[in-house]
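Peer 1: What follows is a predicted protein model with its sequence.
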Amino acid sequence: MFGYWDALYFVFVFIIGLILAYLLDKWAKRSGMGTREVGDGAKIFISGEDPDKVIPGFEHLEGHYTGKNVMWGLTYALKRFFTALRKEHTGLLTDYVSYLVIVTAFVMGVLLIWG
């Protein structure tokens, strides 16, 4: 089984996955707290972010989720890293190509030395 790809195994596992997803969906709906599926209370709640509220600086994404509240821990933890990257971001294609050439030369050097 681990040396070749067999379509029957794939179809079998895919069907089992669909059945498990269906059963999980039914269980979640039955054990839920009665969330309204239509009307005013049917808005999606994603970490407290309201898609109808306009976020300053994100006016072009009105009605969309920005992910600001979902990824706050990552952005807070990597704030210094993102600040350093923002300083290096010039928007010039030649800078990015030079970074690519430097990284490629470094990787090739490492491969040639330690092979």
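Peer 2: Cool, got the structure.
Peer 1: Every contact and neighbour count from this point should use C-alpha atoms.
Peer 2: Fine.
Peer 1: In the protein, spot the helix with the most residues.
Peer 2: Criterion DSSP state H: the longest helix present in the chain is helix 7-31.
Peer 1: Follow the chain on from that one and name the next helix or strand.
Peer 2: The helix or strand immediately downstream of helix 7-31 is helix 72-77, counting by DSSP states H and E.
Peer 1: Please tell me how far that following helix is from the chain's geometric centre.
Peer 2: 14 Å (Cα atoms, centre = their mean, to the nearest Å).
Peer 1: And that helix, what does it pack against?
Peer 2: The helices and strands touching helix 72-77, judged by 3 or more Cα pairs under 8 Å, 6 or more residues apart in numbering; DSSP states H and E, number zero.
Peer 1: Run through who's touching that helix.
Peer 2: residue 82 (Cα atoms under 8 Å, 6 or more residues apart in numbering).
Peer 1: same thing with stretch 49-57?
Peer 2: 44, 62-65, 69.
Peer 1: Which positions within it qualify as buried?
Peer 2: Using 16 or more other Cα atoms under 10 Å as the test for burial, stretch 49-57 gives 49-51.
Peer 1: that older thread, what's the longest helix of the chain packed up against?
Peer 2: By 3+ Cα pairs under 8 Å, 6+ apart, helix 7-31 packs against no helix or strand.
Peer 1: let's bring in a second one:
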Amino acid sequence: MFGYWDALYFIYAFLIGLVISYLLMKWAEKVSTGTRRAGDGTKIYISGEDQDKVIPHFEHLRGHFTGRHVMWGLIRGTHRMFLVFRREHTGLLTDYVAYLLLTVAIVLGALVIGG
């Protein structure tokens, strides 16, 4: 099986992917509260940001999303890690070289021990 390319396997995998993505889309539409389908028509709702609301200092982007809330979950989840990184960020090249050498030493040590 691994020595040749069979178009039939590709078509099977593609069709299975289409079915899974369609089922996922239908499930997301059913459980989501992010799209208004009645009233003034369809309205997008991305992470609490209303497209009709004017964002302070972004009045020229009315109706557009700034991305401020789109990545909210990632930023909130990694906030503590970035606080540690901010403390360690000195701006000195020697510190960064030391971090690089430490990382290389750890990876090489893992390779030598793990084989």
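Peer 2: Sure, I can see it. Because the structure is a prediction, the values reported are computed rather than measured.
Peer 1: Post the TM-score for the overlay when you can.
Peer 2: After superposition, the two chains reach a TM-score (TM-score structural alignment, normalised by the length of the first structure) of 0.53; 105 aligned residues with a Cα RMSD of 4.2 Å.
Peer 1: any idea which of the contacts of stretch 49-57 of the first structure is the one closest to residue 33 of the first structure?
Peer 2: residue 44 (15.1 Å; Cα to Cα).
Peer 1: how near is the closest one to residue 50 of the first structure?
Peer 2: 8 Å (Cα to Cα, to the nearest Å).
Peer 1: next one: residue 88 of the first structure
Peer 2: 33 Å.
Peer 1: Could you do residue 105 of the first structure as well?
Peer 2: 47 Å.
Peer 1: Equivalent analysis for residue 29 of the first structure, please.
Peer 2: From residue 29 of the first structure over to residue 50 of the first structure (counting by Cα to Cα), the distance is 23 Å.
Peer 1: same deal with residue 30 of the first structure?
Peer 2: Applying Cα to Cα, the value for residue 30 of the first structure to residue 50 of the first structure is 26 Å.
Peer 1: next one: residue 67 of the first structure
Peer 2: 11 Å.
Peer 1: Could you report the neighbour count for the nearest residue to residue 41 of the first structure once chain neighbours are set aside?
Peer 2: Nearest non-adjacent residue to residue 41 of the first structure, counting by Cα to Cα, 6 or more residues apart in numbering: residue 35, 7.9 Å away. Residue 35 of the first structure has 9 neighbours, counted by other Cα atoms under 10 Å.
Peer 1: which residue lines up with residue 35 of the first structure in the second structure?
Peer 2: Aligned by TM-score structural alignment, residue 35 of the first structure pairs with residue 37 of the second structure.
Peer 1: ok, that match touching residue 43?
Peer 2: Yes. Between residue 37 of the second structure and residue 43 there is a contact at 7.3 Å, judged by Cα atoms under 8 Å.
Peer 1: how distant is the host helix or strand of residue 85 of the first structure from the center of its chain?
Peer 2: Applying DSSP H and E as the criterion places residue 85 of the first structure in helix 79-88. With Cα atoms, centre = their mean as the basis, helix 79-88 of the first structure stands 20 Å off its chain's centre.
Peer 1: Could you point out the helix or strand that follows that helix?
Peer 2: Criterion used, DSSP H and E; the element after helix 79-88 of the first structure is helix 93-114.
Peer 1: Can you name the residues in contact with that following helix?
Peer 2: So helix 93-114 of the first structure is in contact with no residue, going by Cα under 8 Å, 6+ apart.
Peer 1: Now do the buried residues in it.
Peer 2: Result for helix 93-114 of the first structure [16+ other Cα under 10 Å]: no buried residues.
Peer 1: what's the angle from it to helix 79-88?
Peer 2: 120 degrees (axes from the mean of the first three to the mean of the last three Cα atoms, to 10 degrees).
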